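Peer 1: how does the following fold in three dimensions:
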Amino acid sequence: MIRYFLLLLLPIFLSASLTFSVNHNKEVALLESFDIEPSFIYDPIMNKMRNKKTSIHKDKHFFKAMDDAYTFIPAIKRILTEHNVPAEFLYLAMAESNFSTRAYSKKRASGLWQFMPKTGKRYGLKIDEYVDERRDLIKSTEAAAKYLTHLHKRFGKWYLAAIAYNCGGGRLSKAIKRAKSDELSILLNPRKKYIPRESRFYIRKIIALAMVGQDEEFLMNSEYEHLLNRANAYSISTIKLPSGESLRRVSKIVGIPLSELKKLNRHLKYDFVPPYSKTYDVYIPYVKLSEFKKKYHPEPIQNIYKIHVVRSGDNLSTIGRRYGVSYRVIMDFNKLKHSRLRLKQKLIIPIDSRKKLKRVNTRHYYMVKKGDTLESISKAYRVSIASLKNQNHLKSSLIRVGDRLKVNE
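Peer 2: Model (predicted):
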């Protein structure tokens, strides 16, 4: 009887053993892609992080982030692979920003890969009045791939490139010199503190996230099974739009909600592409590409936006305040070389031509100029910084030229 019972259980034991073996092999391969020894599988701190992520009742952030990013995850993997960076570095972006192109740190790092302005510009990302390409999910990933390639060439191992991405190449070089070794187990020594505590946890977090992300058995037995196929079924396409084209117009032409289009194009600071380029890259879901090619045709910008006829007493600042647009933007759209205006001159104002303008009391609004900070505005108008943030729904103290702020007390 016992023998018969054991024969019934044998397939279950074999299946469990096979599943364990497959998962173990995948985990070893994952570590190898980072040049990490297989024994790191048993690192207690990394496993604690991993178990937290796989506990649905404790933490759903991982799965929500994966779900929100399903559209562009394939594009990130493709770009990394094209630059010979392991695709698993996808999870470095997750560790940095939780896959949010809007992520912004107190140190002024921004975007999926949390580039500082100086580093972003060094790797070809444009940051100006109209765009912040650190938030461009394609261009920032290309820049990150180049940066990681540089770090790998400098340090020779991918886990060192990841650590250097976090704490800086100079600091890691000093740590390796102090430790007289670049072995991960030595650099992670909590007593010696060769690298900062944040960096010791950072590399573990990336590995833990990657292990959860590739755990097919767990995903198949959870409410997140759709993530296995979704990330492969969806992707984005790059389209080139002419100078000043409106995102709102594109969203209507191809039937994409404006909010979805903006989500894919967080690098645009306004709802239009920069007026200074003949064409500029914008992203749409791949499934909409055919429809875009069939239906889209360029339209002169004066047919898209409002036209303002200059009257007596007008100047660029008052016109800008009236429409809620920076005077600099008005100058660029109209290719003005100076701020002097003439009566009955027609100016293109980049707001929806069909939008009715709400008249506001401009005494209670302030247009942000170059050099302004929330502190300087609060002092000038005798309004607390907390009040300014509350009135204007600001989550941080970040403001930009052309922003229109309520300044009521």
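Peer 1: contacts, neighbours, all on C-alpha from now
Peer 2: Fine.
Peer 1: show me where the stretch 101-250 of the chain has its helices.
Peer 2: 117-122, 139-155, 158-167, 169-179, 184-187, 197-213, 216-220, 227-233, 247-254 (DSSP state H, counting those that start in this stretch).
Peer 1: pull out the buried residues from the first one.
Peer 2: If I follow you right, that is helix 117-122. Using 16 or more other C-alpha atoms under 10 Å as the test for burial, helix 117-122 gives 117, 119-120.
Peer 1: to compare against the first, here's another:
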Amino acid sequence: MIVKKLSLVVSAFFSLAVCAQETAKADIELKPEVKLSYLDSIKSTFKKNDLAAKVDSLWMNELVSLDIYDDLTKDIQTINKDVTVDEELPTELLKQRLAAMNQKSPFEIEYNQGLENIIKSFLKNRKKSFSRLMALSEYYFPIFEDAFAKQNVPLEIKYLAVVESALNPKAVSKMGATGLWQFMYGTGKQYALKIDSYIDERSDPLKATAAASEYMTKMFNIFGDWELVLASYNSGPGNVTKAIRRSGGKTKYWDIRNYLPKETQGYVPAFLATMYLFEYHKEHGINPERAVVKNFETDTVAVKNQMSFKQLADLLDMPQSQIQLLNPSYKMGVVPFYQGEQHFIRLPKDKVATFVSNEEQIYAYVKYDKDFRATSSRLAVKYAPKAKPAAVKPAPVDNGDFEFYKVRKGDNLGAIAAKYDVNISDIKKWNNLKTNAVAIGRSLKIKAEEEAPVKAVPAVVDKEQAIASAENKEKTAVDMDYVVVAGDNLGSIAKKFGTTIAELKELNNLTSNNIGLGKTLIISKAAIVIEEPTSTAIASNSVDSFKKKAPSKNVSEDYYVKKGDSLYSISKKYPGVTISDIKKWNGIKDEDIKPGMKLKING
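Peer 2: Sure thing, here's the model as predicted:
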């Protein structure tokens, strides 16, 4: 009896084990195959350095915001140093602190009522701005101090960049002064800063700081007074010389201040007020808002071929805004290649490690991407349908390519631009914004790709005509699907396939921009797909999401009606198909069709 029970237990155990194995096998079989794009297949071969420190994305979002520059510049230009400001700071205590600063500085830091008013004004109205500026300074100040130490320039002049540009390397004044140190075009050229269509070294923190250091040294040799050096930096040495003459030959800033241009009269006090707030920020409850990444946690790598920030961002899994922040001198989001010159890209150290370890694959992808776009453009031009010239009409302000974002508390243009992977200047242009300030509750128009790449295939291309391509590339008419992978969003997918967010949402009946990982999206109908080049080792191992499918003559196909379609134009897309066929297959009595309507096409 015991043996019989034991047999039953053993038998039941083995049955459960077999059942579990079959269930596991079924689960494995039911898992959908995830298609990899060419880009993802290359990235899967990358060697990665997981021990390297990561950059805090919240801090990066803070860095790409430009709104402090507008606010601080307006304050410095309009602040009235003669109006008393009601803010808790005893005058005697301020005098003591200024005297302590004066002892360890080559600047003559003396108390006066105008300086007290500016300090109190900053404390009352700009505490949050200075908190953010201190986070920025953790990155930029080491660069400034290194350059100034080489030229024996007072390190305190680093605070001048706060007054000049609010530590924004892309800042541009109304007069065209550019960069952290606000060089005009002529001055930039005078100090050997390269300025062309691709590069503006006035925005390069290292080179622009070296130029500013050289300027300061020359001006000190002329005036022998650092306050007058600052005044000449703001208004030019000519205005300082005139002020000296008008004052009767006096050579101290505070003695000639009233003879200087109005803006320069508040310029040096604003510099000293900034120095005070940085020195005594803890006493006033001002601390950096974000975790910071210091300069030594980034490094540069030489780039051997032209590549775009978009390509780098895709390959290295980092936002374009972060690359723009670290490389502000590249004007068009492209690292150019000039024969006989070297260009460098600055990246977080973990990304530098990834780049250097995988250079061959990276340059292979860049070449592939360039060739693919060139071929797509040629085919689009060659097979574009001929149409009668139409009268040029102004583009509508709002169309299907735009979506709307409602500004919430804590938002700024930098964070919103990073969210949609677009530039701040684009958001300002789409919404006619003059400044970087945005009101809470305002709806902003966002366009994920302002100028979408030319589609590989126009929707109206005839199948037989496409097969006769002069490029001898193999093409096939297919329904194009794409499986969503990690890091995707509708904007990046639309850009990858040369379509728009609106078209993707229409084709897939999406009511929002949220897409789940692993979801299969319809990209287009009856599109032409170009076979990938296999000249590189990586290409042969890739499984592209838009791999060709063999055509079948006796299989029904769905077609989604687009704006401007008619039954006649649709029938022309399918050889041998007539209007009456489409009406019969879809039970249509008249020729009234609407965009988004699904039509069945047989044969």
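Peer 1: superposed, what's their TM-score?
Peer 2: Overlay of the two chains. TM-score (TM-score structural alignment, normalised by the length of the first structure): 0.64; 301 aligned residues with a C-alpha RMSD of 3.6 Å.
Peer 1: quick revisit: of the helices of the stretch 101-250 of the first structure, which is nearest K64 of the first structure?
Peer 2: Among those, helix 227-233 comes nearest to K64 of the first structure, with 10.2 Å by C-alpha to C-alpha.
Peer 1: I'd like to know which elements that closest one is packed against.
Peer 2: If you count contacts as 3 or more C-alpha pairs under 8 Å, 6 or more residues apart in numbering; DSSP states H and E, helix 227-233 of the first structure packs onto helix 73-82, helix 216-220.
Peer 1: what's the spacing between V162 of the second structure and S173 of the second structure?
Peer 2: 14 Å (C-alpha to C-alpha, to the nearest Å).
Peer 1: neighbour-wise, which of these two wins?
Peer 2: V162 (26 against 17; other C-alpha atoms under 10 Å).
Peer 1: residue in the first structure matching that one?
Peer 2: Aligned by TM-score structural alignment, V162 of the second structure pairs with M94 of the first structure.
Peer 1: which strand or helix spans that match?
Peer 2: helix 90-97 (DSSP states H and E).
Peer 1: got the contact list for that helix?
Peer 2: Residues outside helix 90-97 of the first structure that contact it (C-alpha atoms under 8 Å, 6 or more residues apart in numbering): 65, 73, 76-77, 80, 99, 103, 111-114, 162, 202, 205-207, 209-210.
Peer 1: which of these are buried?
Peer 2: Of these, these count as buried by 16+ other C-alpha under 10 Å: 73, 76-77, 80, 99, 103, 111-114, 162, 202, 205-207, 209-210.
Peer 1: so stretch 120-130 of the first structure matches what in the second structure?
Peer 2: Residues 188-198 of the second structure are matched to stretch 120-130 of the first structure when aligned by TM-score structural alignment.
Peer 1: which residues touch that stretch?
Peer 2: Here stretch 188-198 of the second structure has contacts from 200-202, 207-208, 211, 330-332, 334-336, using C-alpha under 8 Å, 6+ apart.
Peer 1: out of the residues you listed, which comes closest to T217 of the second structure?
Peer 2: Using C-alpha to C-alpha, these come closest to T217 of the second structure at A211, 10.0 Å.
Peer 1: in the first structure, what residues pair with the longest strand seen in the second structure?
Peer 2: Using DSSP state E to define each element, the second structure has its longest strand at strand 520-530. Aligned using TM-score structural alignment, strand 520-530 of the second structure spans no residues in the first structure.
Peer 1: show me what the helix or strand following that strand is packed up against.
Peer 2: Sequence-wise, the next helix or strand downstream of strand 520-530 of the second structure (DSSP H and E) is helix 537-541. Here helix 537-541 of the second structure touches helix 38-43, going by 3+ C-alpha pairs under 8 Å, 6+ apart.
Peer 1: the helix it packs on maps to which residues in the first structure?
Peer 2: The counterpart of helix 38-43 of the second structure in the first structure, using TM-score structural alignment, is absent.
Peer 1: name the SS class of E450 of the second structure, please.
Peer 2: On the three-state scheme (DSSP: H, G, I helix; E, B strand; the rest coil), E450 of the second structure is labelled coil.
Peer 1: now the one 3 residues further on
Peer 2: On the three-state scheme (three-state DSSP), P453 of the second structure is labelled coil.
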